[in-house]
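1. My questions concern the predicted model and sequence given below.
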Amino acid sequence: MCGRFSLSAMPEEVREALGLFELEAFPARYNIAPTQPILVVVQSERREPGSNMPERRAMLVRWGLLPSWVKDPNDFPLLINARAETAIGKASFKAAMRHRRVLVPASGFYEWHRPEKGSDEKSQAYWIRPRSGGVIAFAGLMETWSSPDGSEVDTGAILTVASNRSIARIHDRMPVVIAPEDYGRWLDCRAQEPREVTDLLSAPDDDFFEAVPVSNLVNKVSNTGPAVQAPVAESLPSVDRTDRHTGSGQMSLF
């Protein structure tokens, strides 16, 4: 799954990497948590000036998707992730998969290796970042929820898949990363139906990410500075979890 991530790149770097016409300044964020606002990129109906290419724009949504048909959000689970294998058919996600696919810019994400019951291992946090650096884009979904009083809240979730071999030793799920050459396909909800973009919903190559052990500072949402990414000595052996998990262990209702 993906329960924390970071976007510490400069706005200009994000704008260039995602092909945005414009992007307002924003601070570096090292410890983004559920229910907080996250930056997403959508494909606009407008065209870029002097071009026939659809314009991409950035907006903020609450991390935790609320389908439009939900009556009371207090009685609905917080959907920060959606399983890529089943999102097309799930009531909570199928409308967004068809009409509101987005990109979620990130510098990397965090994951925790949780010891199994009876184990003497300790929980270990990891900062998982692309080896080549730079900005990456998670596959995301967006919904606008309307309350009975007429107010609206834009919400979003990140799609996940079974982890590749290098991340599976830490956790059996990881976010979907969309390659830059596929941004247009993923965002084009008018011409590309969900079944036509399912080939994009796979784990990146085993060597795409590197996992850096970090301290438990990242566990607290109030710790928002770069210290949460400071490397520490790894407390775990290099265990291959693929023998113990099959990629179906994400704890969720979907």
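-> Received it, and whenever you're ready, just let me know what you need. Residues are numbered from 1 along each chain as shown.
2. Going by C-alpha atoms from here, please, whenever you check contacts or count neighbours.
-> OK.
3. Do you have the strands of the stretch 101-250 of the chain handy? List them.
-> Taking DSSP state E, counting those that start in this stretch as the criterion, the stretch 101-250 of the chain carries its strands at 101-106, 108-113, 124-130, 136-146, 152-162, 173-175, 209-214.
4. which one of these is the most hemmed in?
-> Here the criterion is mean neighbour count by mean count of other C-alpha atoms under 10 Å, and of the strands of the stretch 101-250 of the chain the winner is strand 173-175, at a mean of 27.
5. second one coming, line it up with the first:
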Amino acid sequence: MCGRFALTATTDQTAAFLGLAELEEFPARYNIAPTQPILAVLSAGPQAPGSNRPDRAAMLVRWGLIPAWVKETRGFPLLFNARSESVAEKASFRTAMRHRRALVPASGFYEWRQAGGRKGQAYWVRPRHGGLVAFAALVETYAEPGGSEMDTCAIVTTHANADIADIHERMPVVIGPQDFSRWLDCRTREPRHVADLMRPAEPGFFEAVPVSDLVNKVANTGPEIQEKSVATQAGATARQKPRKPETDDGQMTLF
């Protein structure tokens, strides 16, 4: 899954990466959480011959997709992720998958190793060679009962690659720059034409850096949450007890 991420690149760096002519200034964000506004990029639609109009458009969306058919949002689950394996068929996502595929820029994301059903060690997962990535995403415009509209978004996930499989079983789908146009083209390319893009990143693309539990709190938004946590690493090692030999009856001892 992907429940937290960061976007710390400059506005110019982000615009250049996404192929945008311009982008409104925004600050570095180190701890982006569901329900918060995030930057999404969609196709701007077909271009007239000789047009200089940009073919991509950026917009702010709420992280947490609400399908257009929902009548009452209270009690409706927070859909901040969409599983790639079922995204083309699931009622909540199939319309957006067909008509409103998007890219969400990020400097990396956070993941937690589960420990007894609870969040354990936190990791900052970033491109090994630096730079930005673009997560595959879906956008849906929800019309509220009062008449106002809200643009909402979910990040598409797939099974984890070797870089983070020992931390978590899922990871965001990363779309490479060479495939931006194909993913965003909802006019001539159906979901089946881009299904091959919804795959794990190549092994070695990401590195996972252990960080402190400061990231657990949404209120912590400074760069310190990405600092490598040596103390946490040492503590985890110290807590590992040596495995005792098997008993005579062939069963492992409990303690």
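-> Thanks, I have the structure now. All of these numbers come straight from a predicted model, not from anything done at the bench.
6. related to what we said a few turns ago, redo the strands of the stretch 101-250 of the first structure as CSV? Include distance to Ala230 of the first structure.
-> Formatted as CSV, the strands of the stretch 101-250 of the first structure follow (distance: least, C-alpha to C-alpha, whole Å):
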stretch, distance to Ala230 of the first structure
strand 101-106, 18
strand 108-113, 12
strand 124-130, 9
strand 136-146, 20
strand 152-162, 25
strand 173-175, 21
strand 209-214, 6
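7. Let me see the contact set for the residue nearest the centre of the first structure.
-> When C-alpha atoms, centre = their mean is applied to the first structure, the residue found nearest the centroid is Ile158 (3.8 Å). By C-alpha atoms under 8 Å, 6 or more residues apart in numbering, the contact list for Ile158 of the first structure reads Cys2, Ile80, Asn81, Ala82, Val104, Phe138, Ala139, Gly140, Leu141, Pro175, Val176.
8. repeat that for 7 Å
-> Ile80, Asn81, Ala82, Phe138, Ala139, Gly140, Leu141, Pro175 (C-alpha atoms under 7 Å, 6 or more residues apart in numbering).
9. One more: Ile88 of the first structure?
-> Lys94, Met97, Pro194.
10. The last one matches what in the second structure?
-> Residue-level alignment of Pro194 of the first structure against the second structure, with TM-score structural alignment as criterion, gives Pro191.
11. Quick one: neighbours of Gln36 of the first structure, just the number.
-> 11 (other C-alpha atoms under 10 Å).
12. quick one: it from Thr155 of the first structure, how far?
-> 10 Å (C-alpha to C-alpha, to the nearest Å).
13. what touches both of these two?
-> Residues touching both Gln36 of the first structure and Thr155 (C-alpha under 7 Å, 6+ apart): Arg62, Trp63.
14. So what does the residue nearest to the centre of the first structure match up with in the second structure?
-> In the second structure, Ile158 of the first structure lands on Ile155 (TM-score structural alignment).
15. Same check on Gly134 of the first structure?
-> Using TM-score structural alignment, Gly134 of the first structure sits opposite Gly131 in the second structure.
16. Identify the residues contacting the residue nearest to Met142 of the first structure when sequence neighbours are not counted.
-> Once flanking residues are discounted, Met142 of the first structure sits nearest to Gly156: 4.3 Å by C-alpha to C-alpha, 6 or more residues apart in numbering. Gly156 of the first structure is in contact with Val61, Arg62, Trp63, Gly64, Leu65, Gly140, Leu141, Met142, Glu143, counting by C-alpha under 7 Å, 6+ apart.
17. let's go with 6 Å and repeat that
-> By C-alpha atoms under 6 Å, 6 or more residues apart in numbering, the contact set of Gly156 of the first structure is Trp63, Gly64, Leu65, Leu141, Met142.
18. Phe109 of the first structure: which of the residues you listed is nearest?
-> Nearest to Phe109 of the first structure out of those is Trp63 (C-alpha to C-alpha; 14.2 Å).
19. What distance do you get for the closest one to Glu121 of the first structure?
-> 31 Å.
20. Who has more neighbours out of these two?
-> The neighbour comparison of Trp63 of the first structure against Glu121 (other C-alpha under 10 Å) goes to Trp63, with 25 against 14.
21. tell me which residues in the longest helix along the second structure are buried?
-> Longest helix in the second structure, counting residues (DSSP state H): helix 230-239. Under the neighbour-count criterion of 16 or more other C-alpha atoms under 10 Å, helix 230-239 of the second structure has Thr232 buried.
22. That one vs strand 118-127, what angle?
-> 130 degrees (axes from the mean of the first three to the mean of the last three C-alpha atoms, to 10 degrees).
23. Leaving out the residues flanking it, which one is nearest to Leu23 of the second structure?
-> Closest to Leu23 of the second structure by C-alpha to C-alpha, 6+ apart is Ala15, at 6.0 Å.
24. Report the angle between whichever helix or strand Ile38 of the second structure is part of and strand 133-143.
-> Following DSSP states H and E, the helix or strand that holds Ile38 of the second structure is strand 37-43. Going by the same axes, to 10 degrees, strand 37-43 of the second structure is angled at 90 degrees with respect to strand 133-143.
25. Report the mean positional deviation between strand 37-43 of the second structure and the first structure in the superposed frame.
-> Aligned to the first structure and superposed, strand 37-43 of the second structure gives a mean residue distance of 0.4 Å (mean C-alpha distance after the TM-score superposition for the first structure).
26. Would you mind identifying the next helix or strand past that strand?
-> Taking DSSP H and E, what comes next after strand 37-43 of the second structure is strand 56-63.
27. any idea how far the closest residue to Pro105 of the first structure other than its chain neighbours is from Lys117 of the first structure?
-> Spatial nearest neighbour of Pro105 of the first structure, chain neighbours left out: Ala137 (4.4 Å); criterion: C-alpha to C-alpha, 6+ apart. Noted for Ala137 of the first structure: a distance of 34 Å to Lys117 of the first structure, by C-alpha to C-alpha.
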